[in-house]
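Undergrad: give the three-dimensional model of this entry:
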Amino acid sequence: MRSNVDFSPFYRSSVGFDRIFNLLENSAQPQGSDKWPPYDIVKLGEDKYRVIIAVAGFAQDDLSITHEPNMLVVKGDKSGEEELQYLHHGLALRPFVHRFELADHVTVIDARLDNGLLVIELKKEIPEEMKPRRIAIGGTGDTIVGESSRQVEDSHAA
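TA: The predicted model follows:
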């Protein structure tokens, strides 16, 4: 299913938001196999998140987590399968890949396997140089542009 929304007016009046528009366009496309295994995404606070994936039957060595730029990739592949003759095979232990788009400055701070659940802790940490700063305005009005002695204060000091 393709999105019928035309984002071209936004491209004309914004700079640097290309990634957001691409995400919106791609969100309408079917995800296919991304529905298995089931998962939850939980917001724990202003800047903390948790991804929980049901991986019953997978050992720690069968799972891999990769943090790429703006992407969290979780892969599971059951290795060392024995040739067994199943009378009933109801456990879905097939390989999977989950891809989660991450906002800028979101990092993985912890991952653990607990009772068949893979729990991945995420945190958004904005670097100091990107945080809002308060700009002090100085001068008497007699200074020429470029000669003024404006001071930059840290917003936390104000």
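Undergrad: switch to C-alpha atoms for all contacts and neighbour counts from now on
TA: Will do.
Undergrad: so the residue nearest the centre of the chain versus P37, what's the distance?
TA: Centroid-nearest residue in the chain: L102, 1.8 Å away (criterion: C-alpha atoms, centre = their mean). Computed as C-alpha to C-alpha, to the nearest Å, the L102 to P37 distance reads 19 Å.
Undergrad: likewise R112?
TA: Taken as C-alpha to C-alpha, the span from R112 to P37 is 17 Å.
Undergrad: strands of this structure, start to end?
TA: Assigned strands in the chain, in chain order: 39-43, 48-54, 63-68, 71-76, 96-101, 106-114, 117-124, 133-136, 151-154 (criterion: DSSP state E).
Undergrad: sequence B follows; please return its structure for comparison with A:
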Amino acid sequence: MRSIDLTPLYRSTVGFDRLAQMLDQVTSGDAPAPGYPPYNIEKTGESAYRITLAVAGFGEDELNVEVKDQTLTVTARKQETEEAAARVYLHRGIAERGFERRFQLADHVKVSGAELVNGLLHIDLVREVPEALKPRTIAISTGAQSGKVIEG
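TA: The predicted model follows:
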């Protein structure tokens, strides 16, 4: 039994629908295979991140980077050519197989660019929190009015 009923979680929380949805995705087995292609996630600044995928053998025209509903999806499809189909391999250790890799992005994280260099696909991300959601300091005032003295 790989199914967990999260209905009580939905009833007792407000605003955590997305968290429950992510838990549903993890437990349902929709997660991609963890091994291919290998990737790194690094923090490059205060609110900047970079995902690097090893995509050796794929050209820019065979890769697709898409963001939809806070999910970053990287897909690759190798286009079979007549020359490649005519090759006879004695050993084939480089897979060159297509893949689809998904990354769940946090709120307010946007993709700022993608670059293919030396077989590595670099996807730069930036977290842009709106001013209305940033923490702010509230001045505390006292209940007494300044300048007035009560004499008794």
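Undergrad: and the longest helix for structure 2?
TA: In structure 2, taking DSSP state H as the definition, the longest helix is helix 17-28.
Undergrad: how about that helix: buried residues?
TA: 20, 24 (16 or more other C-alpha atoms under 10 Å).
Undergrad: what's the angle from that helix to strand 99-104?
TA: 140 degrees (axes from the mean of the first three to the mean of the last three C-alpha atoms, to 10 degrees).
Undergrad: and helix 17-28 of structure 2, what does it pack against?
TA: In terms of contacts (3 or more C-alpha pairs under 8 Å, 6 or more residues apart in numbering; DSSP states H and E), helix 17-28 of structure 2 is packed against helix 7-12.
Undergrad: by how much does the helix it packs on deviate from structure 1 on average?
TA: Once fitted to structure 1, helix 7-12 of structure 2 is off its aligned match by 3.8 Å on average (mean C-alpha distance after the TM-score superposition for structure 1).
Undergrad: what sits up against that helix?
TA: 16-17, 20 (C-alpha atoms under 8 Å, 6 or more residues apart in numbering).
Undergrad: in JSON lines, list those residues along with distance to A95 of structure 2.
TA: Shown next, in JSON lines, are these (distance: C-alpha to C-alpha, whole Å):
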{"residue": "F16", "distance to A95 of structure 2": "40"}
{"residue": "D17", "distance to A95 of structure 2": "39"}
{"residue": "A20", "distance to A95 of structure 2": "36"}
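Undergrad: which of these lies closest to S47 of structure 2?
TA: Distances from S47 of structure 2 to those, taken as C-alpha to C-alpha, are shortest for F16 (23.2 Å).
Undergrad: give me the number of neighbouring residues for that closest one.
TA: Using other C-alpha atoms under 10 Å, F16 of structure 2 has 11 neighbouring residues.
Undergrad: who's in contact with it?
TA: Y10.
Undergrad: to which residue of structure 1 is it aligned?
TA: Matched to structure 1 by TM-score structural alignment, F16 of structure 2 sits across from F17.
Undergrad: its match and R99 of structure 1, how far apart?
TA: From F17 of structure 1 to R99 of structure 1 the distance is 21 Å (C-alpha to C-alpha).
Undergrad: quick revisit: tell me the residue in structure 2 aligned with the residue nearest to the centre of structure 1.
TA: With TM-score structural alignment as the criterion, L102 of structure 1 matches L105.
Undergrad: who touches its match in this structure?
TA: 70-72.
Undergrad: do D154 of structure 1 as well
TA: 133-134.
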